[in-house]
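In: I would like to see how this sequence folds:
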Amino acid sequence: MTKIGHLEDTDIDIAIDEGEAGERRATELATRLRMVAAQDPLLAQDLVEELIVALDRAMNGTIRDHLDGPALGVADRVLRDSDQA
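Out: The predicted structure is shown next:
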């Protein structure tokens, strides 16, 4: 990443559309979660679980419809545990 004065080149990168902007934000979130996981895996797991619960709530309980494979299994476990809490 190139530094331009006090700005980074990513600070001036403008998304073409909202979909692209959303993908960039998701990529940045994933990168930050990986950084946290490298330092504190348990904290990263807690954050991911909280994110799953929050996304399910925001999506009116339909997050499972958008997942498959291992991600669906994790979401099922997390959401089942959050319902019991």
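In: all contacts plus neighbour counts: C-alpha atoms, from now on.
Out: Fine.
In: Pull the number of nearby residues for A38.
Out: Other residues lying near A38 total 11 when counted by other Cα atoms under 10 Å.
In: From L29, how far out is it?
Out: Distance of A38 to L29, computed by Cα to Cα, to the nearest Å: 14 Å.
In: ditto for A54
Out: On the measure of Cα to Cα, A54 and L29 end up 15 Å apart.
In: the more surrounded of the two?
Out: For the pair A54 and L29, the greater number of neighbours falls to A54 (15 against 12), based on other Cα under 10 Å.
In: Helix or strand for the more buried one, just tell me which one.
Out: Per DSSP states H and E: A54 is located in helix 41-58.
In: which residue sits closest to L55, ignoring its sequence neighbours?
Out: I63 (6.8 Å; Cα to Cα, 6 or more residues apart in numbering).
In: which ones are touching that neighbour?
Out: Contacts for I63 (Cα atoms under 8 Å, 6 or more residues apart in numbering) come out as 52, 55-56.
In: I have a second one here; can you model it like the first so I can compare?
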Amino acid sequence: MTTFGQLEDTDIDIAIDDNEAGERRGMELAARIRMVAAQDPELAQDLVDELIVALDKAMGGTFREYLDQEPSDGAERTLTDSGSGISPA
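Out: You can find the predicted model right below:
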């Protein structure tokens, strides 16, 4: 870590572009979900499931294409129950 006067380089938080800003927001969201999961894993899973459904709706039912792995059974059930047109694999 470099220190410039009383300002450290870790204190500077300027997004270079919109993609980087979005990535930072995503990392902040993931960190918050991890904090919830440490306290209440079931609540964290419910939040993730709801987030997946909301993202799927916002993307016109194509969010699954962006997932690295299959969603949990809860998310799968929630996507199917929400009428998003996604049926269990």
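In: re earlier: going through the contacts of I63 of structure 1, which ones are buried?
Out: Buried subset of the contacts of I63 of structure 1 (neighbour count, 16 or more other Cα atoms under 10 Å): 52, 56.
In: Can you tell me which of the contacts of I63 of structure 1 comes closest to R24 of structure 1?
Out: Comparing these against R24 of structure 1 with Cα to Cα places L55 closest, at 17.6 Å.
In: now for that closest one: what does it line up with in structure 2?
Out: In structure 2, L55 of structure 1 lines up with L55, judged by TM-score structural alignment.
In: circling back: what is the nearest of the contacts of I63 of structure 1 to V78 of structure 1?
Out: Nearest to V78 of structure 1 out of the contacts of I63 of structure 1 is I52 (Cα to Cα; 7.5 Å).
In: mind listing what's buried in stretch 69-85 of structure 1?
Out: For stretch 69-85 of structure 1, by 16+ other Cα under 10 Å, it's 74-75, 78-79.
In: taking these one by one, which sit in helices?
Out: Among the buried residues of stretch 69-85 of structure 1, the ones falling in helices (DSSP state H) are 74-75, 78-79.
In: just those residues now: which is nearest R24 of structure 1?
Out: A75 (23.0 Å).
In: which ones are touching that closest one?
Out: So A75 of structure 1 contacts 49, 52, 64 (Cα under 8 Å, 6+ apart).
In: at 10 Å instead, please
Out: 48-49, 52-53, 56, 63-64, 67-68, 81 (Cα atoms under 10 Å, 6 or more residues apart in numbering).
In: And E18 of structure 1, by the same measure?
Out: Neighbours of E18 of structure 1 in contact, by Cα under 10 Å, 6+ apart: R24.
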